[in-house]
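>>> Take a look and give me a structure for this.
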Amino acid sequence: MFVSYKWLEEYVELNGVTAEQLADKITRSGIEVEGVEMAAEGVKGVVIGHVLECEPHPEADKLNKCLVDVGEEEPVQIICGAPNVAKGQKVAVAKVGAVLPGNFKIKKAKLRGEESYGMICSLQELGVEGKLVPKDYAEGIFVFPNSAEAGEDALSLLNLDDEVLELGLTPNRSDCLSMLGVAYEVAAILGKEVKLPEVENQAAAEKASDYISVNVEAKEENPLYIAKVIKNVKIGPSPLWMQTRLMSAGIRPHNNVVDITNYVLLEYGQPLHAFDYDRLGSKEILVRKAKQDEVIVTLDDAERTLSSDQLVITNGKEPVALAGVMGGANSEVQQDTTTVLLESAYFDGQAVRQASKAHGLRSEASARFEKGVDPNRVMKAAERAAELMAKYAGGEVLAGEVTSDNMEAGKAVVSISLEKINRVLGTDITKEEVLSIFKRLQFEASIEGDIFTVTVPTRRGDITIPEDLVEEVARLYGYDNLPKTLPTGSSLPGGLTPYQSKRRITRRFFEGAGLNQAVTYSLTSAEKAVQYALDIRTPVKLSMPMSEERSYLRLSILPQLLEVVSYNLARQADSIALFELGATFLSNGDGELPAEEEHIAGALTGQWHMHQWQGEKKPVDFYVAKGILEGLFEKLAVNESISYRAAAIEGMHPGRTAEVLFNGEVIGFVGQVHPHVQKNLDLKETYVFELKAAPLFNAELAPLQYEAIPRFPSITRDIALVVDKSTGAGEIKEVILSAGGRLLKDVHIFDLYEGEHMEPGKKSVAFSLRYFDPEKTLTDDEVVKAHDKVLAAVNEKTGAQLRG
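Here you go, the predicted structure:
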């Protein structure tokens, strides 16, 4: 909703409160003001000019040489290219030295040999959007009424020096979709009274009922319909002040009759429609549901096919308007219109919304009907529009109106106690203060004991329960005035649980390691639902799936991640690294909800590191994927509980896959996708991992302990062990760590040999062992003693022999 500051001043005394200050007050009271704008901010030096002479430029076909009175001692010559410039017009002139939007400065110029002392401006050049400029002036300059005086400030006449507040209204505050609604709100904030428009209609001798009858069949969708008749209207432009107010609100002016209906819509929030009475084709208005496949041509010249659930206004035979949305072209007010049938009605919001959505038509009228209009303004808006048509279109308002009234618009009565208001808000507001707030809101309120009984005006349809009154008291009392307290207790709100904290650590680690987070569908096909599952169960089928491809809940994240990798590779993204923390769903049997289990999954392909300048490339391999997991385990402080062992998993490479164990229990796997799967999905060599999150995130960790920096040197021993090819290096490492005792601090593999100098079925695995005593310098004897125990243990338990 766009609110003109100057227009608002007609209803509420603002007493020097600036637009910016008012915007702040409105925002603090609960309605967000998204911005305050002045269309002509920074523009100066634009005045009314009177074109005294206008003749073609002697050297240019599309230019005119004009002599213009700009209110100074002598008229000035201005060269103008507008096609509609003519002698006798009153126009906007930017004098030499003027500044236009975009900091465009006007200087004396010479155009094709002729001097030009200024610029005759179009509305667009003054900062008005092209879509809001009246059609007659869309391709040229704007012509002011003859009453404008040369030298007068053009920006003021065009209302471009006005400030416009843009309100970001929530659906419940439809009362502020009108200037009067905003006026009530501002008056409550400032503690002022609202000055309502005074309407006086001098009715003609003839009666409206002699010209038209109203019959409503769809009474539920249209409980109230009012028709007034205005004769002898003269179609022409509306007053300049009205046009500028419409433009500042985002509505394009058309003619005086249409502009008046739009003006009253903005003022009262009540949509109106003007029919050309002579084009109506009958003396009857019949409101009914449309016939199936009935056709209407709307004002935008589009032919629309109606359905039987849509409400239409008809002349008894054919539709002349789509109720609450848009009028029909067959009864449009045109230049030769002399008699206007004015419609003011209350249409059901749901019916209007459905029709608006079905036809893709969103109008100022439909937006207001959808959210609800004030039923007590339907008649007032019709009388206001009729008065303006009599005043600015020369019309005669026929006596009375024709109505169909089945409206039950009672005011809501809501009760609330002072104790509840103060308890909910944490305040100590007195009865007098609360009554004062209700009075400022112009709610009828009485108090008996501790109980307030409030009669809510129909313009505030959003207030129906006691909690709504609490909100009204809070926002008028001032949210900034509500007391502040710090939370107390052993568990303060807002903190992360240990599980949530580790989930966040995991995400940040992967992002820091160079992986991008993916969010994939939890729904998949029957075939993919069981692929790569860590727990084999019957997948859960949806009772109403949207498609066969999305009919089952997943047991694993990897099938969806591989789809994402395939999708990106097909679009020339060669190197991909993705991870996802998501839910999988394990069936608990028929009739039972499935259990959700969070998994950690990742997929990598292409280059892991690539430095073009140095010519270095590091493709993704098994050890990159495993290294990422080891980094995560170290970050989560569970690395000492993790081990690996070779595994054969369906869909994974048989020689490049390992199970991941946490305290001896399998929690997932890491490895290369099977070449057959890679071929089916058009993948390159791709490595993946998937783990259960709960064991890692729920792990109980010992308290953090610090050790002093070592003061004594360590001693390193390297050994190469010959073992059977079937013996895992991890198995040997575990034996070494177990036998090394307290002096052995670190073991890592640094070489593997299976070449021609090794007997068949054997391999050589080289380990580096580091011995250290934090309390003294180790002697050779102590190291040899510990080292011999290690060699004896590996020989006994794995059959390993020192390589000669």
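>>> Going by C-alpha atoms from here, please, whenever you check contacts or count neighbours.
Noted.
>>> Report the buried residues of stretch 239-255.
242-249, 251-255 (16 or more other C-alpha atoms under 10 Å).
>>> Please generate a structure for the following sequence too, so the two can be compared:
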Amino acid sequence: MFVSYKWLQDYVDLTGVSANELAEKITKSGIEVEGVEILNEGIKGVVVGHVVERVQHPNADKLSKCQVDIGEGEPVQIICGAPNVAQGQKVAVAKVGAILPGNFKIKKAKLRGEESNGMICSLQELGMEGKIVPKEYSEGIFVFPADAEVGADALALLNRDDEVLELGLTPNRADCLSMLGVAYEVAAILGREVKLPETSLESLSEKATDYVKVVVEATEDNPLYVAKMIKNVKIGPSPLWMQTRLMSAGIRPHNNVVDITNYILLEYGQPLHAFDYDRLGSKEILVRRANDGEKFVTLDDVERTLTADHLVITNGTEPVALAGVMGGANSEVTSDTTTVLLEAAYFNGATVRKASKDHGLRSEASARFEKGVDPNRVRVAGERAAYLMAKYAGGEVLEGAAEVDTLTVEPAVVSVTLEKINRVLGTGLEMKDVEAIFDRLQFGVSVEGDTVTVTAPTRRGDIKIEEDLLEEVARLFGYDNIPKTLPIGSTTPGKLSEYQKKRRVVRAYLEGAGLYQAVTYSLTSEEKASQFAMEKRDFIRLAMPMSEDRSILRLSILPQLLEVLKYNSARQNDSLAVYETGNVFLSNGVDVLPEEKEHLAGAITGLWNNHSWQGEKKPVDFFVLKGILEGLFAKLGLTERVAYVQAQVEGMHPGRTAEIRLDGSKIGFAGQLHPSVQKDLDLKDTYVFELSLKAVLGVETEALQYQSIPRYPSITRDIALVVNRETVSGTLKDIIVKAGSPLLKEAYVFDLYEGDKMEEGKKSIAFSLKYVDPERTLTDEEVTKVHDRVLEALKEQAGAVLRG
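Here you go, the predicted structure:
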């Protein structure tokens, strides 16, 4: 809601309170003022000028040479390019030295050889948006009324010496969608009175009911409809002050009758509509629901197809307006209109909202009906509009109105105790203080003992319960005045648990390793629910699933991550690494809450490295995946406690899958997807892992210990062992490490041979062993002694012999 500071002063005395101070007070009372716009900021030197003479520029077809009286003695010559400039006009003139928006300075100039001493301005050049400029001046300069004083401040006449407050209203404060509503709010804040607009007028002896009859079929949608008649109207421009107020609020002026209805919309918050009575085609107004498929052309010349959900105003047979939204082209006020039927009505907000949404017609009127208008302002708004039409359109108002009234509105009556007010707000208010606050709000108030009973006016439809009264007391008392107290008692500062800290370490490590975090649905289909599950349990089915694809709580994260890969691969993003930490849900039986366990899962496909300049491409393989996991376990201090054992997992490659064990207990698996699964998902070679994060992060780890870099040289020995084909390298490595301790520091596989030169059922595995003592230089004899012990242990425990 845009609120003109100068206009607001018509209703409330703002003496001693600037626009910025008022904005601060309104904001502190609970309605946010989003900004205060100074309309003439940065503009100066613009006056009213009188075009004494206008002739064609001798050297340009589209320029005019004008002699303009600006109230400083002799007229000045100004070259103007506006097509509508003419002799005798009163116009806005930016004098030499004036400054226009954008810091545009006016200087003496020569245009096509003719001197120009200033600039005749359009409204757009004075900072107004084109969409709010009257149509007749949208392509040229603005012309003031003939009685405008030459040399007067043009910005003041255009109401540009005003400041506009932009209120950010919440839906419950529909009362402030009008100048009067804001006036009541400001009066309560400042402790001042509200001055209501003039509405009294003399009516003709003729009665409105002699001209029109109102019938309402849909009384639930339209419980109150008032039709006033104004004769002998002369259509023309509305007064300049009214036009400028409308433009400050973002509304384009049209003519005096339409402008008055828009003015009342802003002043009272009550939408009105003016019909050309002579174009109605009958003496009846019938309000009804539209017929399905009924056609209607609105004011914007668009044909609308109506349904039975829409409320229409008709002339007894055909629609003339879409109630609360927009009038019809068949009855709009034109320059030839002489008799106006003025509609003031109360429409159901939900019905208006339905029509507005269906037809994409969001208007100032529909917005107010949707949020709720004051039912007790409907008639007075109509009277005020009739008064203005009589005053500024020369109309003659007929006595009374034709109406249908089935509206029953009772003001809300709410009670609250003083004890509760002080207890909730933490204040020490007395009853007289509370009474004074409600008196400032112009609420009816009565006191009985410790209880205050408030009768809220109908303009404040948001007052319904005790808490609403508490809010009114708090904001008018002043939030800054409410005492501040510190909590009493012992408090525990918030911090991350050890588990949460470790989980953050896991996420940071994986993202540092090049994996993207994914967040997928916990719900899946029955087909996918059991895939890759580390624990097989019954499904947990939702009682009311949205779809079959989202009906089962997941037992594994991997199926969802594979869907992520599939989705990206289909869009040519076929090199991708993702991970997710999330819960899986394990059934504990019928009617028992499931057990939730947090898992960590990852999936990698495509190229791991791609350095096109060096010509290097490395596709993902098992050892890339294992390397990521080994780095993670090293980060968590679990390297020595984790082992990888060849395993068979449904949906995984039978020869490229390992079970991951922590202290001998299974915590997950890693490996390549089975080729058939990859084919079904249309993926390249894809490697995945899933771990019980709860098991990994829940174990105790020793404090981190650092070791210095060895100062003494190491000795390396390589051995090639011949073993049975089924013997795995991990078993051999364990034997080597145990037997070579403490001098043996590293042992790793660097070769595997299973060629035709080996015995049947045998293979050769080559290890590189590094021996080092951090305190001294080892001798060959010391290393040989330990090395022989390693070879003996390999022979005894695994039947491994050196390859000849």
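>>> Got a TM-score for the pair?
Between these two chains, after superposing, the TM-score reads 0.89 (TM-score structural alignment, normalised by the length of structure 1); 800 aligned residues with a C-alpha RMSD of 3.4 Å.
>>> Now do the SS call for the closest residue to G589 of structure 2 other than its chain neighbours.
Spatial nearest neighbour of G589 of structure 2, excluding adjacent residues (C-alpha to C-alpha, 6 or more residues apart in numbering): D538 at 7.9 Å. Put simply, D538 of structure 2 is coil when judged by DSSP: H, G, I helix; E, B strand; the rest coil.
>>> List the contacts of D538 of structure 2.
Counting by C-alpha atoms under 8 Å, 6 or more residues apart in numbering, D538 of structure 2 touches L586, S587, G589.
>>> Turn the residues you listed into a markdown table, including distance to E410 of structure 2, neighbour count and secondary structure.
Output for the contacts of D538 of structure 2, formatted as a markdown table (distance: C-alpha to C-alpha, whole Å; neighbours: other C-alpha atoms under 10 Å; DSSP: H, G, I helix; E, B strand; the rest coil):
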| residue | distance to E410 of structure 2 | neighbour count | secondary structure |
| --- | --- | --- | --- |
| L586 | 57 | 21 | strand |
| S587 | 56 | 19 | coil |
| G589 | 56 | 12 | coil |
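>>> Adding distance to K25 of structure 2 as columns, could you present these in a markdown table?
Shown next, in a markdown table, are the contacts of D538 of structure 2 (distance: C-alpha to C-alpha, whole Å):
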| residue | distance to K25 of structure 2 |
| --- | --- |
| L586 | 57 |
| S587 | 58 |
| G589 | 61 |
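>>> ok, back up a step: dump the buried residues of stretch 239-255 of structure 1 into CSV; add secondary structure as well.
Below are the buried residues of stretch 239-255 of structure 1 laid out as CSV (three-state DSSP):
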residue, secondary structure
M242, helix
Q243, helix
T244, helix
R245, helix
L246, helix
M247, helix
S248, helix
A249, coil
I251, coil
R252, coil
P253, coil
H254, coil
N255, coil
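>>> for the strand or helix carrying V445 of structure 2, packing partners?
Using DSSP states H and E, V445 of structure 2 maps to strand 444-448. Under the contact criterion of 3 or more C-alpha pairs under 8 Å, 6 or more residues apart in numbering; DSSP states H and E, strand 444-448 of structure 2 touches helix 431-440, strand 451-455.
>>> buried set for that strand?
V445.
>>> mean shift of it relative to structure 1?
When structure 1 is superposed, strand 444-448 of structure 2 averages 2.8 Å from its matched positions, counting by mean C-alpha distance after the TM-score superposition for structure 1.
>>> could you pull out the strands for the stretch 501-650 of structure 2?
516-517, 523-524, 552-553, 576-586, 595-605, 607-611, 616-619, 642-646 (DSSP state E, counting those that start in this stretch).
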